[in-house]
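A.B. asks: The following comprises the amino acid sequence and a computationally predicted model.
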Amino acid sequence: MLYSLARPLLFSFAPERAHELTLSLLKSAHKLGMMRQNVAAKPVMCMGIEFPNPVGLAAGLDKNGAYIDALAGLGFGFIEIGTITPRPQAGNPHPRLFRLPEAKAIINRMGFNNDGVDKLVENVKAAKFKGVLGINIGKNADTPVEKAVDDYLICLEKVYNYASYVTVNISSPNTKNLRSLQSGDALTELLDTLKTRQLELAEEHQHYVPIVLKVAPDLEAEDIEFIAKQLIQFKFDGLIVTNTTLSREGVEGLAYGDEAGGLSGQPVFEKSTACLAAFAQALKGQVPLIGVGGILAGEHAKAKKDAGASLVQVYSGLIYTGPTLIQDCVNAL
């Protein structure tokens, strides 16, 4: 109710300014004890972790882990922060975030803007949150794609002790050539190297932290089969399906509909859910799936579960629906 009243004001600001303002207001409300949404407990065991409920926050909203405690007050079963890179970077030039309210959609070309992995670790250490925290890692824009694995290793090593699970993001369309890591020898090398290092870190710290992959919805059937086989071969702990799409189906002719970047929100729902179902069939229950993309109501979360997801994540839907979306999805699941 409160969000429906606030949304017109927030939408009067440029999208990135509204994003920053919303997080600042949420943090202030949390400090004053005004922001607490009680969500029913519906525990789910996945990847060896007990999630209080199956509805999480997708990466991208809190890139630097600066708002973890405030976001936790909304009742998420888990929170994923990032994407983080080894070194700070400004991301792509402004404007780089666009609302398409007629389609309940967002286009972004942020480009992994973040304060660097060391700052994120500082923020995580300062947070009081004791729930399930995912940390999403990527590569710096100026790191050649042939050296990408080095950036992922740096981030994995630095966040390992502070994450409930680590997400390897190779599917953002806004870092040049990043999606090339989803195929061929590049994917094999990446998964093999990261899995080997994960097991070494587990031995060093006497604590196993699951590692999951995040993929794009713009995959062909043969891509899905290949990725599934690689995930099984290297015993990855989970798969997030999906990131944003390069397709413009559903936003043709709308203001900003032809802007470059990844499309999220309602138009990506069918595409991402079909991709999820295809991975579920290919993986045959051997790798847990997290469904994300176009969830704007509880029925959408239920559809992700029916397609094979053990957990779901929301982001763009929050912008259009508000925090009540979390409870609606928990109820539907």
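C.D. replies: Okay, I see it.
A.B. asks: contacts, neighbours, all on C-alpha from now
C.D. replies: Noted.
A.B. asks: Packing partners of the biggest strand by length in the chain?
C.D. replies: Secondary structure of the chain per DSSP state E: the longest strand is strand 78-84. Packing contacts for strand 78-84, counted by 3 or more C-alpha pairs under 8 Å, 6 or more residues apart in numbering; DSSP states H and E, involve strand 55-57, helix 68-72, strand 133-137.
A.B. asks: give me the number of residues near Pro8?
C.D. replies: 10 (other C-alpha atoms under 10 Å).
A.B. asks: what about whichever strand or helix holds Phe226, distance to the chain center?
C.D. replies: Following DSSP states H and E, one finds Phe226 within helix 221-233. Its chain's C-alpha centre and that of helix 221-233 lie 20 Å apart, by C-alpha atoms, centre = their mean, to the nearest Å.
A.B. asks: Let me see the residues that make contact with it.
C.D. replies: Here helix 221-233 makes contact (C-alpha atoms under 8 Å, 6 or more residues apart in numbering) with 182-183, 187-188, 191, 278-279, 282-283, 286-287.
A.B. asks: then this one, side by side with the first:
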Amino acid sequence: MTVFERTLRPILFRVGGGDAERAHEFTLSRLAGLGAPFMKALRSRYAVSKPVEVFGVRFPNPVGLAAGMDKNGVALASWPAMGFGFVEVGTVTAHPQPGNDRPRLFRLRDSEAIINRMGFNNEGAAALAGRLAAAGDVGIPVGVSLGKSKVTPLDEAVEDYLTSYNLVQEHADYIAVNVSSPNTPGLRTLQDKSAIGALLGALAGKTPVLVKIAPDLAEPAIAELLEVCLAYGAAGVIATNTTLARDGLAPADQPRAAEAGGLSGRPLTEKARKVVHFVHEETGGRLPIIGVGGILDPDDASRLFDAGAALVQLYSGFVYRGPALTRAIVRAFDPAADRRPS
């Protein structure tokens, strides 16, 4: 057990009387206020360099912070200090929005999982663009996850995404199109062949665009989506988002199973690996994959790399394990390994 797990995590989990979202906000505010000396100390402890190049972008190492942790980009400078090779901010929408009613974020400790129904709460794409412009080069690539504003009808979704894209793309190393969150009504229908084709066609430009897919799609639906991604020049796929399934929960967490929202963490580990493997096999390796879902130790990350992921991202694993997990995954990563799935 790491120092974070023994000392800091118990404190953070008690913040706000155990309210997960208040603890999240508290942590972000503290990270945003860290001074240069402390940043330097963190970097010397956690940052490990193992550079890789994916979809034309050079990453100091292959482990990134997933979208949802720093939606509004308030703690950009802290993520490289904690060893991340890239950070994905957002999901951000064209219109600022408060998200769904609280409570909307729940820890399932025995299962090492999280349920969220945040609903894309964010300050809007314009605010994020201003923050990214002010931050400048933070030392690692920055991706921006885009979602549909809740007030925007589905038949106007392309224009909504395009508004956000035009605001942020010059500040982003890549763009992630989030059409797979379960917490915005109707959003997952944008994974359909015609919808994703129209969206990718509108967002074509110099900035790499990746599509984030749900782990709950059947393989034929994933295959159809991948055909469109290849046809429209998507730079890659992020696999996966949270799941609506409730398989694999520990007995103590079963009362939480009825909570609406997407589940992440340990119960998603094997499902994410299978989706990554399928995407890699289906495309013959032509679409780079960012693997995300249920990474709580270096072996989990290694299995995603072996399944075909070029990069990985952490969310729940970072909540439960802290920055030592980032360092451990990078140290275990062999950039020269043959990653062809068996």
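C.D. replies: Here it is on my side, so go on. Quantities reported herein were computed from a predicted structural model and do not represent experimental measurements.
A.B. asks: Please work out the TM-score for the two chains.
C.D. replies: In this superposition the chains share a TM-score of 0.94, using TM-score structural alignment, normalised by the length of structure 1; 322 aligned residues with a C-alpha RMSD of 1.3 Å.
A.B. asks: coming back round to it: report the buried residues of the longest strand of structure 1.
C.D. replies: Going by neighbour count (16 or more other C-alpha atoms under 10 Å), the buried part of strand 78-84 of structure 1 is 78-84.
A.B. asks: Distance to Leu325 of structure 1 added to those, as TSV?
C.D. replies: Putting the buried residues of strand 78-84 of structure 1 into TSV (distance: C-alpha to C-alpha, whole Å) gives the following:
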residue	distance to Leu325 of structure 1
Phe78	14
Ile79	15
Glu80	17
Ile81	19
Gly82	21
Thr83	23
Ile84	26
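A.B. asks: hang on, the earlier thing: give the PyMOL command for selecting the buried subset of the contacts of helix 221-233 of structure 1.
C.D. replies: Applying 16+ other C-alpha under 10 Å to these, the buried members can be selected in PyMOL as follows:
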select buried, resi 182+187+188+191+278+279+282+283+287
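A.B. asks: could I get the contacts of helix 221-233 of structure 1 as JSON lines with distance to Glu203 of structure 1?
C.D. replies: What follows is these, written out as JSON lines (distance: C-alpha to C-alpha, whole Å):
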{"residue": "Gln182", "distance to Glu203 of structure 1": "28"}
{"residue": "Ser183", "distance to Glu203 of structure 1": "29"}
{"residue": "Leu187", "distance to Glu203 of structure 1": "24"}
{"residue": "Thr188", "distance to Glu203 of structure 1": "23"}
{"residue": "Leu191", "distance to Glu203 of structure 1": "18"}
{"residue": "Ala278", "distance to Glu203 of structure 1": "34"}
{"residue": "Phe279", "distance to Glu203 of structure 1": "30"}
{"residue": "Ala282", "distance to Glu203 of structure 1": "31"}
{"residue": "Leu283", "distance to Glu203 of structure 1": "27"}
{"residue": "Gln286", "distance to Glu203 of structure 1": "24"}
{"residue": "Val287", "distance to Glu203 of structure 1": "22"}
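A.B. asks: okay, the helices and strands packed on strand 78-84 of structure 1 in CSV with distance to Leu178 of structure 1 and mean neighbour count next?
C.D. replies: Listed next are these as CSV, based on distance: least, C-alpha to C-alpha, whole Å; neighbours: other C-alpha atoms under 10 Å:
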stretch, distance to Leu178 of structure 1, mean neighbour count
strand 55-57, 23, 28
helix 68-72, 27, 22
strand 133-137, 12, 27
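A.B. asks: among the ones you listed, which is nearest Ser310 of structure 1?
C.D. replies: strand 55-57 (9.7 Å; C-alpha to C-alpha).
A.B. asks: Noted, bye for now.
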